[in-house]
Structures are given as structure tokens and as C-alpha cells.
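Enquirer: Sharing a model prediction with you, sequence too.
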Amino acid sequence: MTSPPLPAAPAALPSPRWSAWRRFVLHAGTLYLALYFLIGGQPLLGTGFEAQRVAAADGLHRLLFGRPLPPYTMTGSGDTAFDWTFALLVLGVSLLGGLVWTLASRRDPSPAYLRRLGDGLRVVLALWLTVYGLSKFGFGQFGLLHPGQLLTTYGESSPMGLLWRFMAASPGYQYVAGVAELLPALLLLHRRTVTLGALIAAVTMTNVLALNLFYDVPVKLFSAHLLLAALVLLALDGGRLWAFVTGRSFAARPAASSSRWEAPTAWVVTALLLGGAVASTLSGLPKLETARQEAAQQGELLRTRGFHWVNEQPFNR
């Protein structure tokens, strides 16, 4: 006897079409993230055209508020009036560009486009998580607690000063914070661990943003955009994440490129960016013993001169 024929496999259901508003959000969001990370906060393209950026932001500020921007100087703060105004300018340009893009192209975004968007966000996140993670291993961000700081009372401290002394008091905890940033950076480099890396990066950056907000650290805008990049990466993988949560099977992540030159070029660019960031960061970091000696010498020098800390600044008694 012959066995009955096996039932035919059900035909795959076609993917639902993208609505116009979803395509607009995708296009405008792509333009915004690209412009912000390339020429906005801590621009990847450098600050060679700083005067043009300031002039553009000043023009928008005059248009909205009828007065020029406050004088712009490089203070290390990423939350100045210039930074917020320029981010608003980038948002406006991106919304306009996204609208034109959506009207000009009514096709659904291709898998290659979504993959390249994800790859760009992976590089940005891995780059900055590496920079901030390495700085904690070398005590280049918080430093180490020195005797002069111990003379500061809580009442004389700013919220940011309290956070900095809390971190500076423990080299071990700075190592832990560095691992929390370097681990997702490494996971983001391989396509099989991108989702896990984005998930850990989102948790890490949520904590960083909360510290910046509630301790008034002037890197709120930039840390919020790094968190946004991690969330967008997770959203691009939303279907596979939902399948994992609900216990359903899901397809493996497709190969990284559809062109023979795309993958090698992407790896070369990524290696150059990360290599430059690592070299630049490590070259400016003190070693543990050197950092301890410098902290002790600085504190002793200020104490012998009769100085103490008030609102994070040395004042004579």
C-alpha cells in the first residue's frame, strides 16, 4: 500500500504594505538620525564647519525667539542653547525631507534599506559605547577621588559633583560601568548578536540618561539620542523579538550584504572608526597608579595653599 500524499505546505502570507505615515516616519527618522550623528551632537564628521553650524542655529533662534543665540564657546556641555536649537533645525529639515521622500517614493522600504539603516546605527552605538566604556577603565571620565574633594560638604556640592565623586570614589565600580558599555558594543559588531547588544545598550543608556537628567549632567541630549538609536535597532527587529517572547519560531538573520563590495567596505569603515576612537581614547587615559598619584598631588597642593571646594571650584578659605 502506498502512503497517502503529504499535505502541501501552506503558502506564505504576503507581508502587509507599509502605510504612508509609517513610510514618512521611517524616512524622516532616517534623515534625522543620520544628520544628528554626522553633523549634530559630537559630530562624526568633525567640527571643521563649526561656524556654519552656529550661523544656521543662530538664524533659527532669531526666527523663533527674535533674538540671537547666546555666545557659543566650547565648554564641554552638550546641552547649550546652540545644541538644542541645532537639533531642532535638524528635526525640521528631516521632517521636510521625509515628506518629500515619502511623496516621491511610494514603494515599501526594501530589506536592503532597512539593513543599511540598522548597520549605520550599530556602528554609531558601538563607536560611542566603546569611547565611553574605555574612558571608565582608564579613569578619564570621572577620575579618582582626591583629598581636596573630601573637604567639600554636601551643601557646597552640585548634583553633578555628587555623582562625579560617587563614581571617583570607587575604581571597581567604574570598571563595572565600563563593562556595561563595552559589552553591548562588542555584541553589536556581529549580526547574530545584534539584538542582544541593542537590548543591553538600551538598558545601559536608560540608566545613563536617568543619571544625566536627575544629576543635571550636561550630556542629556546626546545620551537621549544614543538611547533612541538602540531603541530603533530593537524596533527594526521587533518581529523576531515578539516571536521569541511568544515562543514561536523565527528565521535566522539574513546575510549581511547583497553586494560583493558592501560587506568589505562596511568592515573597513567600521574598523577605521573604532580603531581611531580606541587609539584616541587610550592615548589620553592615565593608568591607575598615575591617576592616584595625580589626584593625591592635586589635593595636597590645594590643601597647602588653603583652598577648599565650593560648587566644584577651588576657593581660598
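Expert: Ah, there it is. Numbering: from 1, shown residues only.
Enquirer: going forward, measure contacts between C-alpha atoms and count neighbours the same way
Expert: Will do.
Enquirer: List the contacts of the residue nearest in space to the middle of the chain.
Expert: The C-alpha lying nearest the average C-alpha coordinate of the chain belongs to L226 (CA atoms, centre = their mean; 2.7 Å). Applying CA atoms under 8 Å, 6 or more residues apart in numbering to L226 gives the contacts 125, 205.
Enquirer: residues making contact with the strand or helix carrying W242?
Expert: Assigned by DSSP states H and E, W242 belongs to helix 238-246. Helix 238-246 is contacted by residues 234, 249-251 when judged by CA under 8 Å, 6+ apart.
Enquirer: ok, now with 10 Å
Expert: Helix 238-246 has contacts (CA atoms under 10 Å, 6 or more residues apart in numbering) with 195-196, 231-232, 234-235, 247-253.
Enquirer: hang on, the earlier thing: how close does the residue nearest to the centre of the chain sit to T73?
Expert: Distance, L226 to T73, by CA to CA, to the nearest Å: 24 Å.
Enquirer: now do D58
Expert: Distance, D58 to T73, by CA to CA: 14 Å.
Enquirer: And stretch 187-197, how far out from the chain middle?
Expert: Counting by CA atoms, centre = their mean, to the nearest Å, stretch 187-197 is centred 16 Å from the centre of its parent chain.
Enquirer: In addition, the following structure is provided for comparison:
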Amino acid sequence: MNSNPSSTSFSGIITFRFAFLYFILFFNPLGYFSGIPVLEWLPQLVRLPFDALTFFLNDRLFHIKPVLNQFGGGSGDTSFGWAQQFTFLILSGLGALVWTIADPKSKSYPKLHYWLCILVRFTLAGVSFSYGILKVFAMQMHFPNMSQMATPLGDYLPMRFSWMFIGYSAPYQIFSGLAEVAVGLLLFWRKTALLGALLAVGVFANVVMLNYSYDIPVKIYSSNLLIASIFLVWQERNRLISFFIQNSPTVPSLLFEKAYSIKWQKATRIVKTAFFLFTFGFTLADTFSYYQDTKQQNTKVLEPIRPGMYHVELFVKNGDTIPESLADSLRWRDVIFDYNGQGSFSAQDSSFRMRYGRAYFSYQPDSLGSKLDWKISAFDRESLVSFAMQIPEDDRIILNGQKGVDSLYLVLKKLNRHFQITERQFHWISESNR
């Protein structure tokens, strides 16, 4: 497919038909309505038959898992995600075959080609700008909290390690965000779309390598974004080869230039752009608001709890004082009260939310500062344990409560624990490796 395809080879037209169907299925043009409050149901309604087909094909053909997990809690690489990916590939292949049988004589589809490139271009622009603007304000990856800093490095999974690596350095996160924002802005303006597509290949290639190298569960989506970027660059391959390899003159691109003979049709370009900005604006506003609220909550202190790391000086369970021992994984050794009512303790307790060797909880003191409720999640109605709380000194907390059938009595001593990583050190001169 050339920049302004008038004819192409048989393999080229087959490839176009496959690509057209595949990108329509994967990027779902109706997804632009998802950010509009009145119409957010529309893209999901269209997805229902494809979801049903995905489950059907998994049962009859893929057998990825007996029961597909459709809701990954932030993971895009679920068993359902892979089954859906295979379903889209099969549908695109079969659709291209049927299309070829039904229309064997056509050698090109200039109008469909134009609109497909518009869909891919605007989708990449929206995704790049959305993720980029969050990074520019350092809101996507957060600085490691105290519970994370207290976790031994060897206990982390690579995905969490990479997330903290980026979140630690605001300048690096902002730098990567600016690159993604540049992709979005360049793709949005048709005269710079090729430059945006070239930059997108570099940006998304880096994202894909991070996802695959650190086992970040966005492999499917990021791979498709990279493929889409390459698709846009491929449309301009003749001009690129002439300029960069053959050192010969090349003509201006006509890929996104559509000639309109009727006056009212000229307004479609303005309508198209306005529609994209309108729908994209809703989605971006919701996303930005969510991450902004999250960032503000990360500095919220719940009085009278002083955030910090506390040593469990005394641990009494059902009347028995359990001495501290590194060999005892059930005895609590330290408790961290972080900001925004989040906390963790160093012990194995499956009744809490276990992550990387620590048990996580949400805490909420009452208005008098005499009671402290611990929940698995802040959204839970019932408390997992309710403590009567005393704070005889600024650096000491006494908790006495009932957890299930067990009574617990704890004396916590606040530690003056300093994590060097919080200093965000930078040195122009380093006389030795540190």
C-alpha cells in the first residue's frame, strides 16, 4: 500500500483486508464514546457478541484455560485477553478470505485505506497523549511508599520493581512522558503524522521491551500499539526509502490528504477533528482526575497515627507472649502505618492481603483516637480486626483487640528508620561506585 494507493499486488490487497478488519476489531472505533457519560455503554454493547465468541472458541479450540479470567485487576494479559487476541486474528483472517472471494476484482480501496489510517493514527495519538500527560505530571508511577521500601529487594516481582524504578525518578518519568506527548501531538497534525509515527515506533518499542523484559502484564496491548505504529510508517515506505536510502527526491505525502469536491464534505475534516477532541477530552479528564486524586491521597495523614515504621516490641496472642524470632514467620516483627490509611506488617497472615512477603491492610482511627479499625481494603464494610488504641507517648502505640477467634495485644515503638532512597540523590562528581 502506497501513500495514495491506486493499485496493489494480490498479496498486498489481502494484507490490507486483514489489517482493516483486525484494527477495526482491536481498536473498536466505538471506543471513542466510552468517555461520554450517556454513551459509555455503546462500545461494551458491541463487544458482547465478540466476548461470547471468545468464550466459545476457547472451549472448542484454544483451551487456554477451562475458565477464562475476564477481569484481571489491571492486567491486560489474562487468559481471556489472549483468547480474545486469537479470536480477532481468526476473524480477521476468515473475513479477509470471504472478502476476497466476494470481491476478487478490486485492486485497491482508497477510501477505506484513508479511514483506516485515520483510525489508527488518532487511536495512537490518543493513547500516547493520555499516558504521556500522566507521566509529565509524574502521576502514573508513584514514588515507593514505606511498605515497599521496607520490603527486601529480592522479594519483589520484576513488574513491581520496574514500576518503582520509574516512579522513583520524577525527571525520568517526565522525560518519557514528554516523548509520548510529542507522539500524540505530531500524529494529530496530518503534516507531521509521519514524524509522529516514526517517533511512535521508537517509544512503543521501548514500552514493549519493558513489558516483555520485566513481565509487565500489558504485553498484548503494547504489542498492538507497536504494530499499529509500524503500520503507519509502512504506508510511507516508498518516500522513506527514497529519502534515507536512495538519496533521491520524493513527493509530498497524500496519505492523509483527502480531496473533497462538494463544499459540505469539506466540513467533515473539521467535524472529524472536533469529534476526536470532544470524546478524547472526556476520557482524558476522567483519567487525569483519578490519578490526581490518587496522588493527593498519597500524602494524607490520619490523625492521631503518625506515619512511619514501628517495631513490635510486645506481641501477645491469646494470652501467650510470643518472643521475636526471624524463624517465626507468623510473629509480627514490624508494622508500617503509611499515608492515606494504608499499612502493612512483616509476617505471614493469609487473612490479610499478602504481597511480597508482607501483609497489607487499610486502617481507620475513630474521631476520638481511641479505636483503630483494620480492613483488608478501604472499600470493605466489615473490619478484620478492631483495636482499642492507646498512645501514651508520641512514638508508642498500644493496641488491644480481637481478630477472629484470636485476641491480640501489641506494643509498637516508632523507629527512626531512614531509607536512603528517599533522599533522591544526584551527584555530578562520583569518586567511586556507591
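Expert: Right, received. Where do you want to start? Everything numeric in this text was worked out from a predicted model, so none of it was measured.
Enquirer: quick one on the thing from earlier: neighbour-wise, which of D58 and T73 of the first structure wins?
Expert: Using other CA atoms under 10 Å, the more surrounded residue of D58 of the first structure and T73 is D58, with 22 against 9.
Enquirer: what separates the more buried one from L64 of the first structure, distance-wise?
Expert: Distance from D58 of the first structure to L64 of the first structure, counting by CA to CA: 10 Å.
Enquirer: which SS state does the aligned partner of D77 of the second structure in the first structure fall under?
Expert: Under the alignment defined by TM-score structural alignment, D77 of the second structure is paired with D79 of the first structure. Using DSSP: H, G, I helix; E, B strand; the rest coil, the secondary structure recorded for D79 of the first structure is coil.
Enquirer: residues in contact with D79 of the first structure?
Expert: Per CA under 10 Å, 6+ apart, neighbours of D79 of the first structure: 41, 85, 217-222.
Enquirer: And S289 of the second structure, by the same measure?
Expert: Listed by CA under 10 Å, 6+ apart, the contact set of S289 of the second structure reads K295.
Enquirer: That one matches what in the first structure?
Expert: Using TM-score structural alignment, the equivalent of S289 of the second structure in the first structure is S283.
Enquirer: L91 of the second structure now?
Expert: Under the alignment (TM-score structural alignment), L91 of the second structure pairs with V93 in the first structure.
Enquirer: and the helix or strand containing that match, which residues are buried?
Expert: Assigned by DSSP H and E, V93 of the first structure falls within helix 81-104. Within helix 81-104 of the first structure, the residues that count as buried by 16 or more other CA atoms under 10 Å are 81-87, 89-91, 93-95, 97-99, 102.
Enquirer: average offset between the helix or strand containing G133 of the first structure and the second structure?
Expert: Assigned by DSSP H and E, G133 of the first structure belongs to helix 111-137. Superposed on the second structure, helix 111-137 of the first structure shows a mean distance to its aligned partners of 1.5 Å (mean CA distance after the TM-score superposition for the first structure).
Enquirer: Tell me how far that helix lies from the chain's centre.
Expert: 8 Å.
Enquirer: Also stretch 140-148 of the second structure?
Expert: Worked out by CA atoms, centre = their mean, stretch 140-148 of the second structure lies 16 Å from the chain centre.
Enquirer: mind checking the end-to-end distance for it?
Expert: For stretch 140-148 of the second structure, the end-to-end distance is 17 Å (CA to CA).
Enquirer: got it, and stretch 146-161 of the second structure?
Expert: End-to-end distance of stretch 146-161 of the second structure (CA to CA): 15 Å.
Enquirer: list the buried ones in that stretch?
Expert: So, applying 16+ other CA under 10 Å, buried residues of stretch 146-161 of the second structure: 146-148, 150, 159, 161.
Enquirer: repeat for stretch 157-177 of the second structure
Expert: Under the neighbour-count rule (16+ other CA under 10 Å), stretch 157-177 of the second structure has 159, 161-170, 172-177 buried.
Enquirer: One more: stretch 53-61 of the second structure?
Expert: Buried, per 16+ other CA under 10 Å, within stretch 53-61 of the second structure: 53-55, 57-58.
Enquirer: repeat for stretch 192-201 of the first structure
Expert: For stretch 192-201 of the first structure, by 16+ other CA under 10 Å, it's 194-195, 197-201.
Enquirer: for V335 of the second structure, helix, strand, or coil?
Expert: V335 of the second structure - assigned by three-state DSSP - is strand.
Enquirer: Next up, the contacts around the closest residue to it other than its chain neighbours.
Expert: Leaving aside its sequence neighbours, V335 of the second structure sits nearest to F345 (CA to CA, 6 or more residues apart in numbering; 4.2 Å). Taking CA under 10 Å, 6+ apart, we find F345 of the second structure in contact with 147, 150, 309-312, 331-337, 352, 354, 357-361.
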